[in-house]
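In: Need coordinates for the following:
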Amino acid sequence: MEQILEAIQAGASSDDIANLPIPESYRASFVKRDEAAMFEGVDSWDKDPRASLHVDQVATPELAPDEVYIAVMASSINFNTVWTSIFEPLPTFGFLDRMARDGEYGARHSRDEHIVGSDASGVVLKVGAAVRNWKPGDEVTVHCNYVDDQDPSAHDDSMLAANQKIWGFETNFGALADLSVVKANQLMPKPTHLTWEEAAVNGLCSATSYRMLVSDNGARMKQGDSVLIWGATGGIGGYAVQYVLNGGGRPIGVVSSPERAELLNKMGCEAVIDRKAAGYQFWSDEYTQDESEWRRFGKDIRAVNGGEDVDIVFEHPGRSTMGASIFAVKRGGTVVTCAATSGYMVEFDNRHFWMKLKKLLSSHFANYAESWAANKLLDQGRIQPLLTDVYDLDHVGDAALAVHHNEAEGKLGVLCLAPAEGLGVSDPEKRERIGEDKITMFRGV
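Out: Purely as a prediction, here's the structure:
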């Protein structure tokens, strides 16, 4: 890997990189099959990713014809890495064992270690025999939608494919490593003005937000639409705010501190609700929601939204907020949800839902076309990375713990093969034109 890094830093040609030997092993972060029960009886909050995420050498897998090896320069932490590291809601080795039934190349994924990570920026090292559009030396980012294009269910919207998986979560050989194996249809051009770490943090969260709001598979936000965004400075909420602004909408950001409200204002989001200051108690006890609190919340929304209810609610907390979200969206409006970070058994008053013809729409990551479109907006500088801090791979457990305990805004990057921050910018003029202050707005938050 040192030889590979030297070649990348020296700007080696495609042919020179293609002739580099692929190492028999590489450094990676992984969980172990024989430790899957290590947190039994421990409260979820107290499960520590630093105890379960190991960094060591792993064997390099064989390359399938539709795959490439990439040198991973940087990656990032997503909640799915946290879930894998604390073995919730279940150990991910079951996913890998099911992949082993998919033939020779599927069998590679069933190992005693699960190499994690679902975001990457890097350099193509070698391509399989069936790869057409990519070559060694290409600088790329990677989206995490993993599908078999021989299955007919994958050819309308690949997120509806019967065999759709998330790379690095439901597959092996993820991105928190110096090397990775990905399908060619996961590759996208790296934005030329971004550093390795800035380019690595966007794929999963940015494309998820794009599908939820912009895509025909999502809420189909129009110019002028008002959008309530929970966790508006978080990993997906911060991208949602940008997509609403870029699309001519009006974001109403919900956050939990004056500092986060100030960050939203800096992003251009004028309408902000500080839920902590408001002290909303949507649940009066474990089993009962308080409609008067929904009504107070709706009144506060109208106060910052020109007296109107919102057209769309960007929902991901789940149980703690779904009742309020369904109540607050306007007659005929849409609640679009992609997660349930506060609990997945949601409840709402169906009378407010059916009698006012509201819509509840599910969304999960993004297909290749949506991911590509989101990446193009990043390359154009219309959407900015939400990188707040950077860790090295040896401290990936610390980064995962920070995400687990909601201690970080935006996204946490992880340097893999890249030896330092600030590398990888191939178009400094474009970076200057877009503006350093915009690109690095979330740094140090």
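In: hey, let's count contacts and neighbours off CA atoms from now on
Out: OK.
In: Run through the residues that contact the closest residue to G268 other than its chain neighbours.
Out: The spatial neighbour of G268 that comes closest, neighbours along the chain excluded (C-alpha to C-alpha, 6 or more residues apart in numbering), is L245 at 7.7 Å. The contact partners of L245, by C-alpha atoms under 8 Å, 6 or more residues apart in numbering, come to 251, 268-269.
In: Could you do S29 as well?
Out: Contacts of S29 by C-alpha under 8 Å, 6+ apart are 53-56, 115-116, 176-177, 393, 396.
In: Repeat that for E432.
Out: E432 sits next to no residue when contact means C-alpha under 8 Å, 6+ apart.
In: which of the contacts of S29 lies closest to I166?
Out: V116 (10.7 Å; C-alpha to C-alpha).
In: from the contacts of S29, which ones fall inside strands?
Out: Counting by DSSP state E, the part of these found in strands is 54-56, 115.
In: which stretches of the stretch 101-250 of the chain form helices?
Out: Secondary structure of the stretch 101-250 of the chain (DSSP state H, counting those that start in this stretch): helices at 104-107, 196-200, 203-213, 237-246.
In: Export these as CSV, with columns for distance to V304.
Out: Listed next are the helices of the stretch 101-250 of the chain as CSV, based on distance: least, C-alpha to C-alpha, whole Å:
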stretch, distance to V304
helix 104-107, 52
helix 196-200, 33
helix 203-213, 21
helix 237-246, 16
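In: and G332, which of the ones you listed is closest to it?
Out: Closest to G332 of the helices of the stretch 101-250 of the chain is helix 203-213 (C-alpha to C-alpha; 16.0 Å).
In: neighbouring contacts of the closest one?
Out: With contact meaning C-alpha under 8 Å, 6+ apart, helix 203-213 is reached by 78, 118-120, 141-144, 217-221, 235-237, 239-240, 243-244, 314, 336-338, 363-366, 370-371, 374-375.
In: here's the other one to compare against:
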Amino acid sequence: MNEILDAILASTQSDHGSPALGPADFAALPVPESYRAVTVHKDEAEMFAGLTTKEKDPRKSLHVDEVPVPELGPGEALVAVMASSVNYNSVWTSIFEPLPTFGFLERYGRLSPLAKRHDLPYHIIGSDLAGVVLRTGPGVNLWKPGDEVVAHCLSVELESADGHSDTMLDPEQRIWGFETNFGGLAELALVKSNQLMPKPGHLSWEEAAAPGLVNSTAYRQLVSSNGAQMKQGDNVLIWGASGGLGSYATQFALAGGANPICVVSSPRKAEICRAMGAEAIIDRTAEDYRFWKDEHTQDPKEWKRFGKRIRELTGGEDVDIVFEHPGRETFG
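Out: Below is the predicted model:
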């Protein structure tokens, strides 16, 4: 791995006088038999049984293991990971909520002999990466060893026509590193080549690794032709506006001429929204909203109070788009 890292660093410094390394140089680099990866273990999937979510500690479930390099299949690429990112998939996987991810790996493993590689007693997690292509499998023509890339998280088979106009509708659509194995929180990662995009040259490895999952999700929800198709002047209610998804949604709204109404849970998070340029902000903790009377009953009076507050911030207008991802908590 050190030899690979040295080659990548030498290549990235080529603009400053060092000789550039080409595809043949990277193809000639030996790939190790094993690599370090962040994993969860199948035999520990019940370790947090009976605990509340707040009591579940990822430091107890996440491991840094030495794992064998997986076989490279058709249409795939092996990437040396220079940076990865923690996102909500990583959090859910680490605490085995809403259920352990090994069920996903088992079902994927039944799809084909090649997919069987993913059904292991450990799960290498992570759904983001920025790095350098080391090897490509048969049928990969667009990418070559040495290419600097980022990977988005959508893994599809595209054998069914259902997904041809919208890959999210592929019956075999999965989230890489969450519903598949060999994710990005590792020294190496295995991806489908159609997950790869060129790394933006003006971004550091860490900056390039951060946006993949959350930015793509927010763009699809809010801007894309498969989402809300936000337009200028829209009032956009953004729940969790300072987080990974919400911060990108806020920036998309501001850049697109819409009016974000940012819902947060603390003064610190409100300040993050202000720093992005948002003006309409609701701190639901400071304003003491209690949307649930008990575990099973929502309080319609609180939702009406919330709606009144929104209209105060929009000059009496209703919202045009609700950007929401927590689910049950905000379903009212």
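In: Among the ones in strands among the contacts of S29 of the first structure, name the buried ones.
Out: 54-55, 115 (16 or more other C-alpha atoms under 10 Å).
In: still on that earlier bit, could you narrow the contacts of S29 of the first structure to those that are also in contact in the second structure?
Out: With both residues aligned by TM-score structural alignment, their matches' C-alpha atoms under 8 Å, the contacts of those that the second structure also has are 53-56, 115-116, 176-177.
In: In TSV: those, plus distance to W45 of the first structure.
Out: Shown next, in TSV, are these (distance: C-alpha to C-alpha, whole Å):
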residue	distance to W45 of the first structure
L53	16
H54	20
V55	23
D56	26
I115	23
V116	20
L176	23
A177	26
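In: so which of those comes closest to L125 of the first structure?
Out: Nearest to L125 of the first structure among those, with distances taken as C-alpha to C-alpha, is A177, at 14.5 Å.
In: That closest one reaches R27, doesn't it?
Out: Yes. The criterion here is C-alpha atoms under 8 Å, and A177 of the first structure meets it with R27 at 5.7 Å.
In: ok, the two, which is more surrounded?
Out: A177 (30 against 20; other C-alpha atoms under 10 Å).
In: The more buried one corresponds to which position in the second structure?
Out: Aligning on TM-score structural alignment places A177 of the first structure opposite A186 in the second structure.
In: Just give the nearest non-adjacent residue to that match, would you?
Out: That would be A37: by C-alpha to C-alpha, 6+ apart, it lies 4.0 Å from A186 of the second structure.
In: what about that neighbour, how many residues close to it?
Out: Using other C-alpha under 10 Å, A37 of the second structure is surrounded by 25 other residues.
In: ok, it - contacts?
Out: Taking C-alpha under 8 Å, 6+ apart, one finds 63-67, 124, 185-188 in contact with A37 of the second structure.
In: if you set the cut-off to 10 Å instead, what comes out?
Out: 62-68, 123-126, 182-189 (C-alpha atoms under 10 Å, 6 or more residues apart in numbering).
In: Please pick the buried ones from those.
Out: 62-63, 65, 67, 123-126, 182-189.
In: Over in the second structure, find the residue span the longest helix that the first structure contains aligns onto.
Out: Determined from DSSP state H, the single longest helix within the first structure is helix 291-304. Mapping helix 291-304 of the first structure onto the second structure (TM-score structural alignment) gives residues 300-313.
In: mean shift of that stretch relative to the first structure?
Out: Here the mean offset of stretch 300-313 of the second structure against the first structure after fitting is 1.4 Å, by mean C-alpha distance after the TM-score superposition for the first structure.
In: And that stretch, what's buried?
Out: Buried, per 16+ other C-alpha under 10 Å, within stretch 300-313 of the second structure: 302-303, 306, 310, 313.
In: so A80 of the second structure sits in a helix?
Out: No. Under DSSP: H, G, I helix; E, B strand; the rest coil, A80 of the second structure falls outside any helix and is assigned strand.
In: Give me the aligned partner of it over in the first structure.
Out: The equivalent of A80 of the second structure in the first structure is A71 (alignment by TM-score structural alignment).
In: what does R110 of the second structure give?
Out: Match for R110 of the second structure (TM-score structural alignment): R101.
In: do you know how far its match is from A107 of the first structure?
Out: Here the criterion is C-alpha to C-alpha, to the nearest Å. By it, R101 of the first structure lies 7 Å from A107 of the first structure.
In: Mind checking which of the two has more residues around it?
Out: A107 (15 against 12).
In: so what's E187 of the second structure up against?
Out: With C-alpha under 10 Å, 6+ apart, E187 of the second structure has these contacts: 1, 5, 34-38, 66, 79-84, 131.
In: Pick the one among those closest to L21 of the second structure.
Out: Of all the contacts of E187 of the second structure, L5 has the smallest distance to L21 of the second structure: 12.7 Å, by C-alpha to C-alpha.
In: V81 of the second structure versus the closest one, what's the distance?
Out: Applying C-alpha to C-alpha to L5 of the second structure and V81 of the second structure gives a distance of 9 Å.
In: the more surrounded of the two?
Out: V81 (24 against 15).
In: what does A120 of the first structure align to in the second structure?
Out: Using TM-score structural alignment, A120 of the first structure lines up with L129 in the second structure.
In: The residue nearest to that match when sequence neighbours are not counted - how many residues pack around it?
Out: Spatial nearest neighbour of L129 of the second structure, chain neighbours left out: S84 (4.4 Å); criterion: C-alpha to C-alpha, 6+ apart. S84 of the second structure has 26 neighbours, counted by other C-alpha under 10 Å.
In: what's the spacing between the spatially most central residue of the second structure and L129 of the second structure?
Out: Nearest residue to the geometric centre of the second structure (C-alpha atoms, centre = their mean): L213, 2.9 Å. Look at L213 of the second structure and L129 of the second structure: by C-alpha to C-alpha, they are 10 Å apart.
In: what sits against the aligned residue in the first structure for I175 of the second structure?
Out: Matched to the first structure by TM-score structural alignment, I175 of the second structure sits across from I166. Contact analysis of I166 of the first structure by C-alpha under 10 Å, 6+ apart lists 80, 117-118, 143-147, 172, 174, 204, 365.
In: Select from those every entry located in strands.
Out: 145-146.
In: Now which residue in the second structure aligns to P191 of the first structure?
Out: Per TM-score structural alignment, P191 of the first structure is aligned with P200.
In: And for the aligned residue in the first structure for P211 of the second structure, the neighbour number?
Out: Aligning on TM-score structural alignment places P211 of the second structure opposite N202 in the first structure. Counted with other C-alpha under 10 Å, residues neighbouring N202 of the first structure total 33.
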